[in-house]
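**Student:** my questions concern the predicted model and sequence given below.
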Amino acid sequence: MGHFSCVIQDGGAAHAATGELERRLEELHGSHYPGESVSVSWRAVPEGYMFTEGRPSTSSIVACVVGHPTQLAEREAYMRGVCDIWTDVTGCTDHEVVVAVTEIDPM
């Protein structure tokens, strides 16, 4: 089973688009790993609690867990897909989304 854990800014562009982001992340996961189920969870950080270079942050963090070993090229394509979704839906830049993929379920 795969899982996306998303940390976003309360009131930010990603917060306003969680439904669309979730739908597209599920589609992306299904296109890379057919038949593997996936879930998405959200943590909206209150405004003023995340900072980049001493200023309020506009960044989002997307941690992905996949249910099997992957190769580097496969992970890169998957991560690029997450970034493309995020920038397309929210209007942010690549510098405003942090994506990490792990093959080990931390739970």
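**Tutor:** Structure's in. What do you need? Numbers count the residues shown, from 1 in each chain.

**Student:** from here on, just use CA atoms for contacts and neighbour counts.
**Tutor:** Will do.

**Student:** I'd like the next helix or strand past the single longest helix found in the chain.
**Tutor:** Taking DSSP state H as the assignment, the helix of the chain that covers the most residues is helix 72-90. Scanning forward in sequence from helix 72-90, with DSSP states H and E defining helices and strands, the next element found is strand 97-102.

**Student:** ok, back up a step: packing partners of the longest helix of the chain?
**Tutor:** helix 13-16, helix 18-32, strand 97-102 (3 or more C-alpha pairs under 8 Å, 6 or more residues apart in numbering; DSSP states H and E).

**Student:** let me know the angle separating the longest one from helix 72-90.
**Tutor:** Yep, that's helix 18-32 we're talking about. Interaxial angle of helix 18-32 relative to helix 72-90 (axes from the mean of the first three to the mean of the last three C-alpha atoms, to 10 degrees): 160 degrees.

**Student:** in whichever helix or strand comes after helix 18-32, what's buried?
**Tutor:** Stepping forward along the backbone from helix 18-32, the first helix or strand reached (DSSP H and E) is strand 38-45. For strand 38-45, burial by neighbour count (16 or more other C-alpha atoms under 10 Å) applies to V38, V40, V45.

**Student:** let's bring in a second model and compare:
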Amino acid sequence: MHMTPDKFAALADPTRLALLSALATGEKTVNELTAPFDMSQPAISRHLKILQEAGLITRRIDGTKRPCRLAPDGLEQIEAWANMMRRTYTANYDRLDQVLASLPKGDAA
């Protein structure tokens, strides 16, 4: 599976993770998202632009407001990649367990 780095890069920043968490409860305006941060509205807008470009959020125009919401399929690619990695690691550890179990037991003295 090909995983594009833009989603991971977008998620690597704690402010962007906090913005996604805030959007988990529903659509919010940029001003609503800015309120809990010690950051300017333009700085929050730059973070939102990165999240939007990564396909993690969507924005719409509502008069002078630009409400944001989580993109419906934004995390699917990351979830699929994580599941593939989980299966790979599980298979590797299972093989390691088999090899270790087949080794002769040493004397415990």
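**Tutor:** Received the coordinates, thanks. From a predicted model like this one, the values you see are computed outputs, not experimental measurements.

**Student:** can you pull the TM-score for these?
**Tutor:** The pair, once superposed, lands on a TM-score of 0.25 when counted by TM-score structural alignment, normalised by the length of structure 1; 49 aligned residues with a C-alpha RMSD of 4.8 Å.

**Student:** hmm, back to that, deepest-packed of the helices and strands packed on helix 72-90 of structure 1, please.
**Tutor:** When neighbours are counted by mean count of other C-alpha atoms under 10 Å, the highest per-stretch mean among those falls to helix 13-16, a mean of 19.

**Student:** against which helices or strands is it packed?
**Tutor:** Using 3+ C-alpha pairs under 8 Å, 6+ apart, the elements in contact with helix 13-16 of structure 1 are strand 2-9, helix 72-90.

**Student:** for E27 of structure 1, which of these is the nearest?
**Tutor:** helix 72-90 (10.4 Å; C-alpha to C-alpha).

**Student:** now the angle from the closest one to strand 97-102?
**Tutor:** In terms of direction (the same axes, to 10 degrees), helix 72-90 of structure 1 departs from strand 97-102 by 150 degrees.

**Student:** for helix 72-90 of structure 1, which positions count as buried?
**Tutor:** Under the neighbour-count criterion of 16+ other C-alpha under 10 Å, helix 72-90 of structure 1 has R75, Y78, M79, G81, V82, C83, I85, W86, T87, V89, T90 buried.

**Student:** ok so, going back, got the helices and strands packed on helix 13-16 of structure 1 as JSON lines, with distance to R24 of structure 1 columns?
**Tutor:** As requested, the helices and strands packed on helix 13-16 of structure 1 are arranged in JSON lines below (distance: least, C-alpha to C-alpha, whole Å):
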{"stretch": "strand 2-9", "distance to R24 of structure 1": "12"}
{"stretch": "helix 72-90", "distance to R24 of structure 1": "7"}
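
**Student:** now the strands for structure 2?
**Tutor:** Secondary structure of structure 2 by DSSP state E: the strands cover 57-59, 68-70.

**Student:** for those strands, give me CSV that also has distance to L51 of structure 2 and mean neighbour count.
**Tutor:** Conversion of these to CSV gives the following (distance: least, C-alpha to C-alpha, whole Å; neighbours: other C-alpha atoms under 10 Å):
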stretch, distance to L51 of structure 2, mean neighbour count
strand 57-59, 6, 20
strand 68-70, 9, 22
